[in-house]
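Q: after the sequence you'll find the predicted model.
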Amino acid sequence: MQCLDEYVSFAEHLADLVRPVLIEAYETGFDYEKKGDGSPVTEIDKRIEAILRKEILVHYPEHGILGEEFGSQGLDKDFIWVIDPIDGTRSFTAGLPTFGSLIALCYLEKPVLGIIEAPIARLRAVGVTGRPTLCNGKPVRVRDCLMLEQAVLSDWTNNAQKPDEPGAERLKNAVNWSVRDGGCIGYISLARGFIDLCIDGNLDAYDFCALVPVIEGAGGVITDWNGLPLKLSSGPLVVAAGSVVCHEQAMQLLQKNLTSEI
């Protein structure tokens, strides 16, 4: 991990490449098609991932890559870059600003660096293991909510996979109020201390790896619904909280219906 500063600088360079592409596409429009699972994909998703993959291979050919659109290569490597070119493609295609790009670096499967680049919201969160999370270059911190009835929740809305709907509904009914499908912006808001909980039920590695260092570096907790740390092979159930107490209370409600398979 001696080159961590170098990797952070490179990851921010990747985010710099993403930003103008997303802004231009959002302002000028684009076409999209549906994947086999019914989710949308755009030419912009593919273009961004191709740009990032090319840049990574030029600078770090010895590293592996996992991306949403073009699969994986070198997953046996110690360092693996994990890319979600557009997190929140549904919002993106609908012209809504709640989307961003996720860039992460995993070392021995553990996420050690994560960037959430949300250009329309004018936000960039950078999380690095052992360091405070920065949002637009300034340190941010979660708020210490100790009671679920005072908490604000960001919940997911994708109906394709809801493995434990009763648990999610119990949690939604227990909190003060909730927002639907905040996506990666929700996790930035948690890190900034605006909300207290985020839950998701259908995430792949490229959806959550970048979130881990961002939330942890802001003082929060992020795990799967069994309370296990997230790594490259984790998923699809993710819960993040601003405080340990709030996380534990949320877990009690989410776990009631979990089977041994989850």
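A: Yes, it's here.

Q: going by C-alpha atoms from here, please, whenever you check contacts or count neighbours.
A: Will do.

Q: residues of stretch 231-243 that come out buried?
A: Buried residues in stretch 231-243, counted by 16 or more other C-alpha atoms under 10 Å: 231-232, 234-243.

Q: how about the residues you listed, which pair is most distant?
A: Pairwise distances across these (C-alpha to C-alpha) peak at 23.6 Å, for the pair 232 and 243.

Q: run a quick neighbour tally on the nearest residue to residue 243 once chain neighbours are set aside.
A: The shortest distance from residue 243 to any non-neighbouring residue, by C-alpha to C-alpha, 6 or more residues apart in numbering, is to residue 144 (5.4 Å). Residues lying near residue 144 (other C-alpha atoms under 10 Å) number 17.

Q: what does residue 35 give?
A: 10.

Q: looks like it contacts residue 41 (just checking).
A: Yes: at 6.6 Å, residue 35 counts as touching residue 41 under the criterion of C-alpha atoms under 8 Å.

Q: before we move on, the earlier item: distance of the residue nearest to residue 243 relative to residue 129?
A: 21 Å (C-alpha to C-alpha, to the nearest Å).

Q: could you do residue 92 as well?
A: Taking C-alpha to C-alpha, one finds residue 92 at 30 Å from residue 129.

Q: got a list of what residue 151 touches?
A: 145, 175-177, 195-197 (C-alpha atoms under 8 Å, 6 or more residues apart in numbering).

Q: again, only using 6 Å
A: For residue 151, the contacting residues are 175-176, 196, by C-alpha atoms under 6 Å, 6 or more residues apart in numbering.

Q: can you give me the neighbour number for the residue nearest to residue 40 when sequence neighbours are not counted?
A: Leaving aside its chain neighbours, residue 40 sits nearest to residue 34 (4.4 Å; criterion: C-alpha to C-alpha, 6+ apart). The number of residues packed near residue 34 is 10, by other C-alpha under 10 Å.

Q: over to the one 4 residues further on?
A: Residues within reach of residue 38, counting by other C-alpha under 10 Å, total 9.

Q: before we move on, what about residue 20?
A: Other residues lying near residue 20 total 12 when counted by other C-alpha under 10 Å.

Q: below is an additional structure, to be compared with the one above:
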Amino acid sequence: MSVVDFARFVDDLATQSGGAILPFFRAAFSTEDKARGGGAFDPVTEADRAGETVMRRLIKQTFPGHGILGEEFGTEGADAEYVWVLDPIDGTRGFIAGLPLWGTLIGLTRHGVPCYGLMNQPFTGERFSGDGKSAQYRGPHGSRRLHARRKADLKDAVMATTDPRLFAEGPDRDAYGRVEAAVRLARYGTDCYAYCMLAAGQIDLVVETGLKPYDIVAMIPVIEGAGGVVTTWDGGPAAGGGAIVAAGDPRLHEAALKLLRP
């Protein structure tokens, strides 16, 4: 099956999962803390589980030989040629607060390498997708190709991170602080939307830490398809998660790496 065929299937996954998730948004629903009081609040909702359940069922029905890695229900068939990497609600804290800065992340890897990804925001009706070679936006105002913005200097850059307090005190927080001090503007609380805005040329730099594969795999083909760069802080592949830096311009990415790991 070609990437084009996968794209059609991913659109169906997005539509079906969005239908399961959206009724919970800005409504009453139960929330649990996966950290169970043992660390930073790590929420999971009925909506998270409903969205992933729908996607897993469709994948198993259509591609029974494929693997699945999902945030809520773990991993099946990790050694398969194709593995789907799912985060039904990336930005659960925003979801709980009724803010539309969240999205469903649907990624596909082949032999462990991200080959297609989509972020679906069913409340705003926006979808950001890519295959590593090109990236597209579809939404209420039409469709267009995505192109990351070219800015070489940190002093001119707009950056984003989910929350500076997520960086552990010490070297990691100091490293993040050096980057934030060097940029023009920093914004918080954007989760997966930050990567979409980077691909769309609105944000120049995203710096995160502690990510899981399901937090980033879907966004890698979108960022790269728009002409951006995404790696770990030491310049390695981003698909495994961890400390991540993404930039719209390779020169900006290199400048950020020098501050993150001087």
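A: Everything's here; your move. Because the structure is a prediction, the values reported are computed rather than measured.

Q: redo the buried residues of stretch 231-243 of structure 1 as JSON lines? Include distance to residue 28 of structure 1 and secondary structure.
A: JSON lines is the format used below for the buried residues of stretch 231-243 of structure 1 (distance: C-alpha to C-alpha, whole Å; DSSP: H, G, I helix; E, B strand; the rest coil):
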{"residue": "231", "distance to residue 28 of structure 1": "37", "secondary structure": "coil"}
{"residue": "232", "distance to residue 28 of structure 1": "35", "secondary structure": "coil"}
{"residue": "234", "distance to residue 28 of structure 1": "37", "secondary structure": "coil"}
{"residue": "235", "distance to residue 28 of structure 1": "35", "secondary structure": "coil"}
{"residue": "236", "distance to residue 28 of structure 1": "34", "secondary structure": "coil"}
{"residue": "237", "distance to residue 28 of structure 1": "35", "secondary structure": "coil"}
{"residue": "238", "distance to residue 28 of structure 1": "34", "secondary structure": "strand"}
{"residue": "239", "distance to residue 28 of structure 1": "35", "secondary structure": "strand"}
{"residue": "240", "distance to residue 28 of structure 1": "35", "secondary structure": "strand"}
{"residue": "241", "distance to residue 28 of structure 1": "36", "secondary structure": "strand"}
{"residue": "242", "distance to residue 28 of structure 1": "37", "secondary structure": "coil"}
{"residue": "243", "distance to residue 28 of structure 1": "41", "secondary structure": "coil"}
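
Q: and of those residues, the nearest to residue 171 of structure 1?
A: The closest of those to residue 171 of structure 1 turns out to be residue 239 (C-alpha to C-alpha; 11.1 Å).

Q: what's the match for that closest one in structure 2?
A: The alignment partner of residue 239 of structure 1 in structure 2, by TM-score structural alignment, is residue 245.

Q: how about that match, nearest residue that isn't a chain neighbour?
A: residue 207 (4.6 Å).

Q: so the one you found sits against residue 242, correct?
A: No: the criterion here is C-alpha atoms under 6 Å, and residue 207 of structure 2 misses it with residue 242 at 10.9 Å.

Q: that older thread, report the buried members of the contacts of residue 151 of structure 1.
A: For the contacts of residue 151 of structure 1, buried by 16+ other C-alpha under 10 Å: 175, 196.

Q: map the residue nearest to residue 243 of structure 1 onto structure 2.
A: Per TM-score structural alignment, residue 144 of structure 1 is aligned with residue 150.

Q: tell me the spacing between that match and residue 33 of structure 2.
A: For residue 150 of structure 2, the distance to residue 33 of structure 2 equals 40 Å [C-alpha to C-alpha].

Q: also residue 260 of structure 2?
A: Residue 260 of structure 2 is 31 Å from residue 33 of structure 2, by C-alpha to C-alpha.

Q: if we can go back for a sec, residue 92 and residue 129 of structure 1: which is more packed in?
A: Higher neighbour count among residue 92 of structure 1 and residue 129: residue 92, with 21 against 17, using other C-alpha under 10 Å.

Q: confirm the more buried one sits in a helix?
A: Yes: checked against DSSP: H, G, I helix; E, B strand; the rest coil, residue 92 of structure 1 lies within a helix.

Q: with adjacent residues omitted, what lies nearest to it?
A: residue 99 (6.1 Å).

Q: map that neighbour onto structure 2.
A: Using TM-score structural alignment, residue 99 of structure 1 sits opposite residue 102 in structure 2.

Q: count of neighbours near that match?
A: Neighbour tally, residue 102 of structure 2, other C-alpha under 10 Å: 27.

Q: tell me if I'm right that it and residue 90 touch.
A: Yes: applying C-alpha under 6 Å, one finds residue 102 of structure 2 in contact with residue 90, separated by 5.5 Å.

Q: what's the overlap in contacts for those two?
A: Common neighbours of residue 102 of structure 2 and residue 90 (C-alpha under 6 Å, 6+ apart) do not exist.
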